[in-house]
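Participant: dropping a prediction and its sequence here:
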Amino acid sequence: MSPTDPFRVLFVCTGNICRSPMAEVVFRDLAEHQGLGSHIVSTSAGTSEWHVGERADVRTIEALERRGYDGSHHRAKPFTAASFTDNDLIVALDRTHERILRQWARDEDQEGKVTLLLAYDRAAESLDVPDPYYADTATFDSVLAMIETASRGLFRQLEPALRSNRGLRAQPRTTPSQYTSPQN
């Protein structure tokens, strides 16, 4: 990756209609608000092909809207072998996804790209973002809040390297600093 190439982050859940689209949208918004929107590409995919081409679950879109995000343009896509090559970091939403992704990795470099989102939230009670698909509106909101917190932690880990590799100066923060670092 050259200093002019964007850093590519791929969020992965099962069907790519609930958790990973939330993470994709939240992380993209965070990068935009921190002045790094043109230096980070945030996308998402699913470990299954159940919903390929579909919009995010309507409850996902509504939860995002309630928090000021736009998830209306999302279309579900599957994780493919090329996803390892095309991305710098692959963020699993739960340990099942992490296990699947590590099994799909062809070598240590690909396996080393895989991480868990909630590893970037020290206060998280679990490393798994729960799947809200069979739950109520409140659960979608709760899952989104988890994703926001962990995304800020992940961004905090990436931001210094992104700024130094690209010769960028720190920008004033537009939101309160609520960052955490990953668990050991």
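Facilitator: Alright, I've got the coordinates.
Participant: every contact and neighbour count from this point should use C-alpha atoms.
Facilitator: Fine.
Participant: what segments of this protein are strands?
Facilitator: Remark: strands assigned in the chain by DSSP state E are 7-13, 40-46, 89-92, 114-116.
Participant: and the helices in the protein?
Facilitator: Counting by DSSP state H, the segments of the chain that form helices are 19-33, 58-66, 81-86, 95-104, 108-112, 137-165.
Participant: before we go on, here's another structure to hold up against the first:
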Amino acid sequence: MTPLPPARTPGRYHVELVCLGNICRSPTAHVVLEERVADAGLDDVVTVTSSGTGDWHVGQPMDRRAAATLTAAGYDASRHRARQWCGPDDPEPADLYLAMDDANLADLGGPGQRTRKFRDLDPTDPGTDVPDPYYGGPDGFEEVLGMVERTASALVEALLAERPWDTSRP
């Protein structure tokens, strides 16, 4: 795995998860990763956000099927409101942008130091896309949740091991 990029601001680290509309995949990953970060005691250092490359769902809650899948698994999906990715002009840019698929990654400008695919960190099937469950049934949302949980755990392990916000480390 490629090391995590260093923090832009010492002592803080910002991870942004990006999909197309910010109502299915990236908010699912946002909710799960935020809980994993808190469980690891990193919520005072690591900020998790999510966004979509499109603007058609801005301000809306998560897709009801994604929210139901998260709720059934014990997560709180109620706070999410879709937002659009701000691009390079973001006043609070993330340290690491994780795209859900190749098309989302291309919208972010392609792979780079601060941009990669979310599943690049997946210990089971690295580098593959998180499939978009929007046009399918409930099984697709459950499949996405499984991928997200496993990958979010791996990301937290990398954060704990590398501590990219700690500028005093070599």
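Facilitator: That came through, no problem. If you're wondering where the values come from, they're calculated on a predicted model, not measured in any experiment.
Participant: among the helices of structure 1, which is nearest residue 3 of structure 1?
Facilitator: Between residue 3 of structure 1 and the helices of structure 1, the shortest gap by Cα to Cα is with helix 137-165, which sits at 5.7 Å.
Participant: indicate which one of the strands of structure 1 is closest to residue 71 of structure 1.
Facilitator: strand 40-46 (11.8 Å).
Participant: just the angle between that closest one and helix 19-33, please?
Facilitator: Put simply, strand 40-46 of structure 1 runs at 170 degrees to helix 19-33, going by axes from the mean of the first three to the mean of the last three Cα atoms, to 10 degrees.
Participant: which bit of structure 2 covers strand 40-46 of structure 1?
Facilitator: Under TM-score structural alignment, the match for strand 40-46 of structure 1 in structure 2 covers residues 46-52.
Participant: one step back: please name whichever of the strands of structure 1 is nearest to residue 162 of structure 1.
Facilitator: Nearest of those (Cα to Cα): strand 7-13, 7.8 Å.
Participant: show residues contacting that closest one.
Facilitator: 1, 19-21, 23-24, 39-47, 79, 86-94, 97, 162 (Cα atoms under 8 Å, 6 or more residues apart in numbering).
Participant: and that strand, how far from structure 2 on average?
Facilitator: For strand 7-13 of structure 1, the mean deviation from structure 2 after alignment is 0.3 Å (mean Cα distance after the TM-score superposition for structure 1).
Participant: matching residues in structure 2 for that strand?
Facilitator: Using TM-score structural alignment, strand 7-13 of structure 1 lines up with residues 13-19 of structure 2.
Participant: out of the helices of structure 1, flag the one nearest residue 120 of structure 1.
Facilitator: Closest approach to residue 120 of structure 1 among the helices of structure 1 is made by helix 137-165 (4.9 Å; Cα to Cα).
Participant: in the closest one, which residues are buried?
Facilitator: By 16 or more other Cα atoms under 10 Å, the buried positions in helix 137-165 of structure 1 come out as 139-141, 143-144, 146-157, 159, 162-163.
Participant: residue 47 of structure 1 contacts residue 76, correct?
Facilitator: No. At 10.7 Å, residue 47 of structure 1 does not count as touching residue 76 under the criterion of Cα atoms under 8 Å.
Participant: between these two, which contacts overlap?
Facilitator: By Cα under 8 Å, 6+ apart, the residues touching both residue 47 of structure 1 and residue 76 are 15, 16.
Participant: more crowded one of the two?
Facilitator: More crowded of residue 47 of structure 1 and residue 76, by other Cα atoms under 10 Å: residue 76, with 24 against 19.
Participant: so that one touches residue 51, yeah?
Facilitator: Yes. Between residue 76 of structure 1 and residue 51 there is a contact under Cα under 8 Å: 6.0 Å.
Participant: identify the contacts common to these two.
Facilitator: Overlap of the contact sets of residue 76 of structure 1 and residue 51 (by Cα under 8 Å, 6+ apart) consists of 15, 16, 17.
Participant: hang on, the earlier thing: possible to save the strands of structure 1 as JSON lines with mean neighbour count and distance to residue 124 of structure 1?
Facilitator: Shown next, in JSON lines, are the strands of structure 1 (neighbours: other Cα atoms under 10 Å; distance: least, Cα to Cα, whole Å):
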{"stretch": "strand 7-13", "mean neighbour count": "24", "distance to residue 124 of structure 1": "18"}
{"stretch": "strand 40-46", "mean neighbour count": "23", "distance to residue 124 of structure 1": "22"}
{"stretch": "strand 89-92", "mean neighbour count": "25", "distance to residue 124 of structure 1": "15"}
{"stretch": "strand 114-116", "mean neighbour count": "22", "distance to residue 124 of structure 1": "12"}
